[in-house]
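*Asks:* Got a sequence here, can you model it:
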Amino acid sequence: MPQENRPQSALGNGRQPNWGAPGTAGATIAAGLVFENVSHDYDGVASVRDLSLSIAPGEILCLLGHSGCGKTTLMRIAAGVERQSLGKVLINGQEIAGDQTFLPPEKRGVGLMFQDYALFPHMTILSNVMFGLTGLSRKNAQAAAFAALGRVGLADYAADYPHALSGGEQQRVALARALVPRPGILLMDEPFSGLDKRLRDSVRDQTLAVIRETRATCIIVTHDPEEAMRMGDKIALMRKGRLVQHGTAAELYNNPVDLFAARFFSELNQIEGRVTAKGVETPLGLLGVETGSEGEKVDVCIRPQGICLSNAGLCGVPGRILSKRFVGEVDLLSIVVDGLDHPLQARVRAGSSWEAGMDVAVDTDPKDVLVFPRRESQF
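*Replies:* The predicted structure is shown next:
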C-alpha cells in the first residue's frame, strides 16, 4: 500500500493499536513440556539448579523472578538454544534433551520470541514473518504470513521494513512470526518490557487473546508479578536458579511458601513475633494465628491494606499518623507505633478522614497477615 494512503501508525500517534478480527489466528496442537532435574551453568557458575517443572498442553505459564535468576536460561534450554548440563527435557513425554539426546531447535515444534524481537532489518515485514516457513511453497508461505499479520493488525505494513515501525508494532510482528509456523509450544522472553505503560495493558491483553486462539502451550518470562498474575494459568517463581513455588496466582499470593515469595507479590510490614499458647505476641498485640512451636521466634508480615485504623481509644494498639500521601485510588499512611523500629505503611480508601498528626488505634485484618519462621537472612 502506498505510504500516503496507508493508515497512520496506531502506536505512533497515541491511539490504541488496531488488531485483527478475533478467531482468525491459526490453531495448533498444543504440546506438554517437562523439565526433570535440570541444571545449567555458565563457565562453572550455576544458572539453573536441579529444577523440575511440568507445563500441561495448552497452559500458559509465567516464569517469574528477578533478573539473573535463570528464567531466560530455562526458556532457552526448552528451545534448544542452550543445552543443560544435567537433567532431561521432554515434549509430549518424548525426551528431546538429556545425557544422550539432543533434538535440534528446528525439530522441536517450538516458537521463540526474543525480548528485542530480533527482526531482520534488511527484510520486509512480510519476509520476516515468512522466514521460518521453509516447508511451504512461497505462495502458501506468503498467504500464511499475510493471515498472521492480519490477526495482529499489520497486514497493511507488509512491504515496510522494521525500522519504519514503532516498538509496539515490532512486538506484534515478532508475535506473528513466532506463531505462523503453528508451534505446539511458544516461548516469549519479556515480550512487553519495551512498551510504555500507557499501551502495555492493551497490547498484553490482545496478545493473550491471540495465544488463547492458537491454543499453543506458552511460557512467558517476566519480572513483573502483576503481569504474571494477569496472564498466567500458572506461575513458576524462581530465585537463584531454583524453583521457589509453582501454582496459580491465588495460591502464590494467599499461601506463599516463604518470605521471599510473599514479598514478590505485595509490599509488607515486617515485625517480630513470638509464638505462645494463645497465638503470636507482637507489638501490635496478640494475633490469633496457629503456627510454630511455643516460644519460637517468627516474622509477622502484614500487607498495607491489612492495617486497620479506628479512633484513638478504641480496639487496637495506640499509634500516630506520621504522614499521608494521596496516590489516586488510595491514600498511603505512615503510622508510628511504640515497640516498632519503623513506621507501619497502610493503604486506605482515597479521601479518608485520617490526617497526619492524628492519634489512632491500630489493628490488623487476619486475611492480610502472613507468618513465617524467623530466619536471619532470606535474601
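*Asks:* rest of the way, CA atoms for contacts and neighbours
*Replies:* Will do.
*Asks:* Packing partners of the lengthiest helix in the chain?
*Replies:* Counting by DSSP state H, the longest helix found in the chain is helix 197-214. Judged by 3 or more C-alpha pairs under 8 Å, 6 or more residues apart in numbering; DSSP states H and E, helix 197-214 is in contact with helix 167-179.
*Asks:* if we go to 10 Å?
*Replies:* Helix 197-214 sits against strand 60-64, helix 167-179, strand 217-222, helix 225-231, with contacts defined as 3 or more C-alpha pairs under 10 Å, 6 or more residues apart in numbering; DSSP states H and E.
*Asks:* That one vs strand 60-64, what angle?
*Replies:* Here helix 197-214 runs at an angle of 140 degrees relative to strand 60-64 (axes from the mean of the first three to the mean of the last three C-alpha atoms, to 10 degrees).
*Asks:* ok so, going back, let's have the helices and strands packed on helix 197-214 in JSON lines, adding distance to residue 247 and mean neighbour count.
*Replies:* Conversion of these to JSON lines gives the following (distance: least, C-alpha to C-alpha, whole Å; neighbours: other C-alpha atoms under 10 Å):
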{"stretch": "strand 60-64", "distance to residue 247": "9", "mean neighbour count": "27"}
{"stretch": "helix 167-179", "distance to residue 247": "26", "mean neighbour count": "25"}
{"stretch": "strand 217-222", "distance to residue 247": "14", "mean neighbour count": "26"}
{"stretch": "helix 225-231", "distance to residue 247": "11", "mean neighbour count": "18"}
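*Asks:* now for these, which one comes closest to residue 37?
*Replies:* strand 60-64 (16.6 Å; C-alpha to C-alpha).
*Asks:* Can you name the secondary structure element that comes next after the closest one?
*Replies:* Using DSSP states H and E, the next helix or strand after strand 60-64 towards the C-terminus is helix 71-79.
*Asks:* Following up with a second sequence; could you model it the same way so I can compare the two?
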Amino acid sequence: MKIETAGGGSEPDVELIALDRSEANRLKKKLLKKPQEEMVDEEVQTDEKALYEEPHTDEELVDQELDEVGEDWVEEEPEEKWVLGTKRLIVAGMTSGGVGLVLSAVVALVSQIDFLLPEQFYESTIGIALSLTMTLIAVIVVSIAIIAWVISIGITVIKYGQFQVEKRGTDIIVSRGLLERKQLTLKEHRITAVRMVSSILRQPFGYTTLYVESKGGGSAEEQQSTMLIPLIKRSEVEDVLAQFLPEFSFEEEYTLSRLPKRAKFRYMIRSVFPLLFVIVPIVYFFQPVGWYSLLLIIPGMLVGHWRHKHGGFYHDDQFVIMQWRLFNLNRVLIPKRRIQAADVVQSPIQRWRTLSTFSVSILSSLSGKSFEVYDLGEEDGRTLLAWFSKHHTQLDSNEKEDEPL
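*Replies:* Modelled structure (predicted):
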C-alpha cells in the first residue's frame, strides 16, 4: 500500500509492504473518509472516552478507529464507470510500441549470459549465418520482430487487463492488472491538468492516451504523470472529461493557433542537429561511402517540418491549451486557476526573428511541472502573458477587497 500527498516527489510518502488485504482496505477506508465525518467522529469519541475510559497509546487508538470504520463503513456505489474493453485492450497492446523494449531486454539478457556460452557456440552460429541467403535472413528478422510484438501485446494485456475507472464522490479510482491488481485513488480537486498523448502508431486510428497531472505527482514510468485511460478515441475524450472531471470539460469547439512560418527553420535545425553526432564520425571514418550518411539530413528536416506543423496553442477566459510534438503528439489542457506561473522568454535569435517561447508551471511533483510551446510569435507570447497576468491581478484585487479594515 502506497500513500502520496501533495508536493510529494517521485517516491510515495508512505509505503507499507506485505500488508494484510483486510487491514489495507480498512486503512484505505479510514483515509478516504470525508473531513466532516472525521471531525464529528473525533468530537464524539473525545467527549465519550474522556469521561469513561483510561488513556490509550497511539497504536491502540489507531487500531480502535480502524475497527470502527472496518465494519460500519459502507462503500459508495460509483457515480460513473469506464471500462477498457477486450478489443481496445488488444489494440492498446498492438500499438504500444513495446517491441523495442522487448528486443532491448533480450539483448541485455544475452549480454549478461554470454560468458556462459562456449566458444563453439559462437563459431557454429557465425558459420550458419554466413551460409544463409538474404531471403532467409530477412524471414528470420521478421519472425523475431513478430515474436517480440506478440510478447509486447501480452505484457500490455497483463498490465492493463480489467482496467476500469470509477468515480465515487470526489474520488477517482483507477484499477488495473491481471496478475498484480493495482488500485489508485485520486482526489478530483488535486488534479491540475489533463494531457493527451497520441503515439505515431495510434494517431492514424484516432486513438490517444489520457493522463492527469495531480498534486503529489505520479509514477516515474509515466513521467511523473498518472494514466487515467490507456486507450480512448479522441472523439470520446470530451464525454469522459464531462463524466469524471467536469472542471476540465470543454464543450465549445476551438481551433488551435498555429506557429508562424518563420519558425519552421528553427524546428528543422533542432531536428537535424542531433544527427550530426552520427553523420560526422561516419563521414570521417568511412570515406568515401560515409558521405551517403548526409542523406539522413532529409528525414531530419521532415521531422522538423512535422513538429512545426503540429505545434500550437489556444486560450479563452478559463483555459489554455498547448500542443507540441517530439515524436508523440502531446496536447495539455490547463484551467487558468490551476496555473502557478507563466513566462515568456526570448533568445537573441528569437528576438531577431520576432519569436518567443511561452511556458506555464503547475503543481505536480515536488519540483512542479512545466509545459512549453517553442517559437510562437512574439505578439502571441505577449498576449498569453497578459492573459495570465490579468487573471492574477484580478485575484490580488479581490483579496485586498476582502481584507478587513
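*Asks:* Put one on top of the other, what's the TM-score?
*Replies:* After superposition, the two chains reach a TM-score (TM-score structural alignment, normalised by the length of structure 1) of 0.24; 152 aligned residues with a C-alpha RMSD of 7.0 Å.
*Asks:* Distance to residue 39 of structure 1 added to the helices and strands packed on helix 197-214 of structure 1, as TSV?
*Replies:* Converted to TSV, these look like this (distance: least, C-alpha to C-alpha, whole Å):
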stretch	distance to residue 39 of structure 1
strand 60-64	16
helix 167-179	27
strand 217-222	18
helix 225-231	24
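*Asks:* Identify whichever of those lies nearest to residue 78 of structure 1.
*Replies:* Closest to residue 78 of structure 1 of these is strand 217-222 (C-alpha to C-alpha; 9.8 Å).
*Asks:* got the angle for the closest one vs strand 60-64?
*Replies:* 20 degrees.
*Asks:* re the thing from before, just the angle between the longest helix of structure 1 and helix 167-179, please?
*Replies:* Comparing the axes of helix 197-214 of structure 1 and helix 167-179 via the same axes, to 10 degrees yields an angle of 20 degrees.
*Asks:* got the buried residues for helix 197-214 of structure 1?
*Replies:* Residues of helix 197-214 of structure 1 classed as buried: 199-200, 203-204, 206-208, 210-214 (neighbour count, 16 or more other C-alpha atoms under 10 Å).
*Asks:* which one of the residues you listed sits closest to residue 245 of structure 1?
*Replies:* The nearest one, if we look at the buried residues of helix 197-214 of structure 1 relative to residue 245 of structure 1 and count by C-alpha to C-alpha, is residue 208, at 23.2 Å.
*Asks:* just checking, the closest one touches residue 60?
*Replies:* Yes. Contact criterion C-alpha atoms under 10 Å: residue 208 of structure 1 and residue 60 qualify, at 9.2 Å.
*Asks:* From the opening residue of stretch 236-250 of structure 1 to its closing one, how far?
*Replies:* End-to-end distance of stretch 236-250 of structure 1 (C-alpha to C-alpha, to the nearest Å): 13 Å.
*Asks:* Pull out the buried positions in stretch 164-175 of structure 2.
*Replies:* In terms of neighbour count (16+ other C-alpha under 10 Å), stretch 164-175 of structure 2 has its buried residues at 164-167, 171-175.
*Asks:* Save those residues as TSV, and put in secondary structure and distance to residue 14 of structure 2 too.
*Replies:* Below are the buried residues of stretch 164-175 of structure 2 laid out as TSV (DSSP: H, G, I helix; E, B strand; the rest coil; distance: C-alpha to C-alpha, whole Å):
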residue	secondary structure	distance to residue 14 of structure 2
164	strand	25
165	strand	24
166	strand	24
167	strand	24
171	strand	19
172	strand	20
173	strand	19
174	strand	19
175	strand	20
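*Asks:* from those, which two are the most distant?
*Replies:* Checked with C-alpha to C-alpha, those reach their widest spread between 164 and 171, with 13.7 Å between them.
*Asks:* So residue 60 of structure 1 sits against residue 247, correct?
*Replies:* No. If you go by C-alpha under 10 Å, residue 60 of structure 1 and residue 247 don't touch, sitting 11.7 Å apart.
*Asks:* Residue 340 of structure 2 belongs to a strand?
*Replies:* Yes. Counting by DSSP: H, G, I helix; E, B strand; the rest coil, residue 340 of structure 2 falls inside a strand.
*Asks:* so who does it touch?
*Replies:* Counting by C-alpha atoms under 10 Å, 6 or more residues apart in numbering, residue 340 of structure 2 touches 192, 360-363, 368-370, 388, 392.
*Asks:* mind running it again at 6 Å?
*Replies:* Residues near residue 340 of structure 2 by C-alpha atoms under 6 Å, 6 or more residues apart in numbering: 361-362.
*Asks:* need the strands for the stretch 301-405 of structure 2, in chain order.
*Replies:* Under the criterion DSSP state E, counting those that start in this stretch, strands of the stretch 301-405 of structure 2 are mapped to 312-315, 319-325, 329-335, 339-345, 355-362, 369-377.
*Asks:* out of those strands, nearest to residue 299 of structure 2?
*Replies:* Comparing these by C-alpha to C-alpha, strand 319-325 comes nearest, at 15.7 Å.
*Asks:* so the closest one versus strand 339-345, what angle?
*Replies:* Angle of strand 319-325 of structure 2 versus strand 339-345, following the same axes, to 10 degrees, is 50 degrees.
*Asks:* Rebuild the strands of the stretch 301-405 of structure 2 as JSON lines, extending it with distance to residue 142 of structure 2.
*Replies:* JSON lines is the format used below for these (distance: least, C-alpha to C-alpha, whole Å):
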{"stretch": "strand 312-315", "distance to residue 142 of structure 2": "38"}
{"stretch": "strand 319-325", "distance to residue 142 of structure 2": "29"}
{"stretch": "strand 329-335", "distance to residue 142 of structure 2": "28"}
{"stretch": "strand 339-345", "distance to residue 142 of structure 2": "48"}
{"stretch": "strand 355-362", "distance to residue 142 of structure 2": "43"}
{"stretch": "strand 369-377", "distance to residue 142 of structure 2": "39"}
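*Asks:* That concludes my questions; thank you for your assistance.
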